[in-house]
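>>> turn this into a model:
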Amino acid sequence: MDAIQKDFVQRLEERGISINEKQLDQFEKYFEILVEWNEKMNLTGITERDQVYMKHFYDSVSLAFYVDMDKVGSLADIGSGAGFPGIPLKICFPHLKLTIVDSLNKRITFLKHVADSIELEEVELLHGRAEEVARKHGYRDGFDLVTARAVARMAVLNEFCLPFVKVGGQFAAMKGSDPTEEIAEAAKSFKELRGSLCKVHSFSLPVEESDRHIIVIDKKGPTPMKYPRKAGTASKTPLV
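The predicted structure follows:
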């Protein structure tokens, strides 16, 4: 274990999360594949090893600081890109049944390679638009926890993600800057999509101390049949 890994492990332990040697190896292999594939497709602008461990891996796992993953059976990561936060959470909490939805097929190909290479089980990788997948049986109102990291403003994100959450489950939006204005703007979408603001958690990423916010939303009832609207509509005409 080198200095970067040691720092990563210690910072997670400070938050009550312990990972073993196998899990640490999975993170390292994930990093190597990310950098290798990034040379031929645009996955991330962050490729320095210490930065990947902090700004991608640690940042992804930070969701578990505020949501008890031991009580989560199924997790859906919407618009996951290079696999954040879904893959790091799955590495740390192997019991999770993870579903990742992304609209770009080459990213799904990359994620399949990652999942196979680091031997992750019970991972489903779906190529498709969130608005279309959310209408399919087994996905609609189907997950204990749904998350998205820096994908869109809350009024749009709610329509992408809340339809996937089972009644009694939660949606956690992972944001950088202060989301107060976005949350106020999203009031109509919460009501329409049967979501209720539970809590906003704020913290700073270690070392560089950049702001992070995790918005936790409770799903209070089944998604009305008219939502989500057809692909592209939420972005063009948000529920505000």
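>>> rest of the way, CA atoms for contacts and neighbours
Will do.
>>> so is the nearest residue to F203 once chain neighbours are set aside in a helix, a strand, or just coil?
If you skip the residues right next to it in sequence, F203 has R212 as its closest partner in space, 5.4 Å away by C-alpha to C-alpha, 6 or more residues apart in numbering. For R212, the secondary-structure state derived from DSSP: H, G, I helix; E, B strand; the rest coil is strand.
>>> isn't R212 right up against P179?
No. If you go by C-alpha atoms under 8 Å, R212 and P179 don't touch, sitting 9.7 Å apart.
>>> show the contacting residues for the residue nearest to F203.
The neighbourhood of R212, defined by C-alpha atoms under 8 Å, 6 or more residues apart in numbering, consists of M174, K175, G176, S177, D178, S202, F203, S204, L205.
>>> distance check, it against K175.
6 Å (C-alpha to C-alpha, to the nearest Å).
>>> next, the structure of the following sequence, for comparison with the previous one:
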Amino acid sequence: MEKIKEKFKKLKLELTDQQAVQFFQYYEFLVEKNKVMNLTAIVDFDEVILKHFIDSLMIHQIVIPKGRLIDVGTGAGFPGIPLKIIYPDLDVVLLDSLNKRVQFLNEVIQKLGLEKIIAIHGRAEDLAKKDNYREQFDLCVSRAVANLSTLSEYCIPFVRKEGFFIAYKSGKIQEELESGRRAINILGGIIEEQREVLLPDTDVFRCIVKIRKTGYTPKKYPRKAGMPAKEPLCSK
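Predicted coordinates:
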């Protein structure tokens, strides 16, 4: 527990004993389940703490999560569950398209004793059309692997006006940012900030893109399943 606490101190985050226990329980269950289903290629204790848990929390340097949050394409629960552990007042929805992962997430939620958090099986293109999800969230986050144009079409429709979409990106993304601006504007947002942050004790950079919702997303977006990835909205 003390080792986990020390690692989080490098982000200037002071964990309670309960939070440290929750992260350790999460790690143990992740590694156990990973033996029978594909959840992560990273299983070493130090690497999971750094590259999954701490990486999920890097956005606290840009925005303090509050209110309702949706994690699109959450996979094994990143960044949604680490954010929920650190910010327990958050009302969180974890969205994933694979039912086996959703079952895993529900088990994690139960084991860690988390409240005001649910895991949902579905596709962003479908869920974002429903009134009780469309433009209902203060914050949308995603570490999913997709270009910014595609990811924005999946995520921005969930965000209320004056809320934020935070995209976790890696590598050099300047070209991706430029092509993504048009898509983001069409969807009712603007890129408010982009920041490169260094994972503690590594030479690994993460680019956090902060997108503010300034208007409303046209009803035709997101397009039907598969289209955002097949034909991304982008500058010509």
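>>> what is the longest strand of the second structure by residue count?
Assignment by DSSP state E gives strand 159-170 as the longest strand of the second structure.
>>> name the residues that touch it?
59, 134-144, 148, 151, 155-156, 205-216.
>>> average offset of the helix or strand containing S60 of the first structure relative to the second structure?
S60 of the first structure belongs to helix 59-61 when assigned by DSSP states H and E. After superposition onto the second structure, the average distance of helix 59-61 of the first structure to its aligned residues comes to 0.5 Å, using mean C-alpha distance after the TM-score superposition for the first structure.
>>> for ChimeraX, write the select line for the buried members of the contacts of strand 159-170 of the second structure.
Burial among the contacts of strand 159-170 of the second structure is assessed by 16 or more other C-alpha atoms under 10 Å; the matching ChimeraX selection reads:
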select :59,134,135,136,137,138,139,140,141,142,143,144,148,151,155,156,205,206,207,208,209,210,211,212,213,214,216
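>>> quick check: strands, which of the contacts of strand 159-170 of the second structure are part of them?
Judged by DSSP E, the contacts of strand 159-170 of the second structure include 137-142, 205-213 as members of strands.
>>> and which of the residues you listed is nearest to Q103 of the second structure?
Within these, proximity to Q103 of the second structure (C-alpha to C-alpha) peaks at S142, which comes in at 19.4 Å.
>>> the closest one -> the first structure?
S142 of the second structure is assigned A148 in the first structure as its aligned equivalent, the criterion being TM-score structural alignment.
>>> which ones are touching its match?
A148 of the first structure makes contact with D77, I78, G79, S80, P85, L157, C161, A172, A173, M174, according to C-alpha under 8 Å, 6+ apart.
>>> can we see that at 6 Å?
Taking C-alpha atoms under 6 Å, 6 or more residues apart in numbering as the definition of contact, the neighbours of A148 of the first structure are D77, I78, A173.
>>> still on that earlier bit, pick out the most distant pair among the contacts of R212 of the first structure.
Every pair in the contacts of R212 of the first structure was compared (C-alpha to C-alpha); the two farthest apart turn out to be D178 and L205, at 13.9 Å.
>>> kindly reformat the contacts of R212 of the first structure as JSON lines containing distance to V35 of the first structure.
As requested, the contacts of R212 of the first structure are arranged in JSON lines below (distance: C-alpha to C-alpha, whole Å):
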{"residue": "M174", "distance to V35 of the first structure": "23"}
{"residue": "K175", "distance to V35 of the first structure": "24"}
{"residue": "G176", "distance to V35 of the first structure": "23"}
{"residue": "S177", "distance to V35 of the first structure": "27"}
{"residue": "D178", "distance to V35 of the first structure": "30"}
{"residue": "S202", "distance to V35 of the first structure": "30"}
{"residue": "F203", "distance to V35 of the first structure": "28"}
{"residue": "S204", "distance to V35 of the first structure": "26"}
{"residue": "L205", "distance to V35 of the first structure": "22"}
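>>> that'll do, ta.
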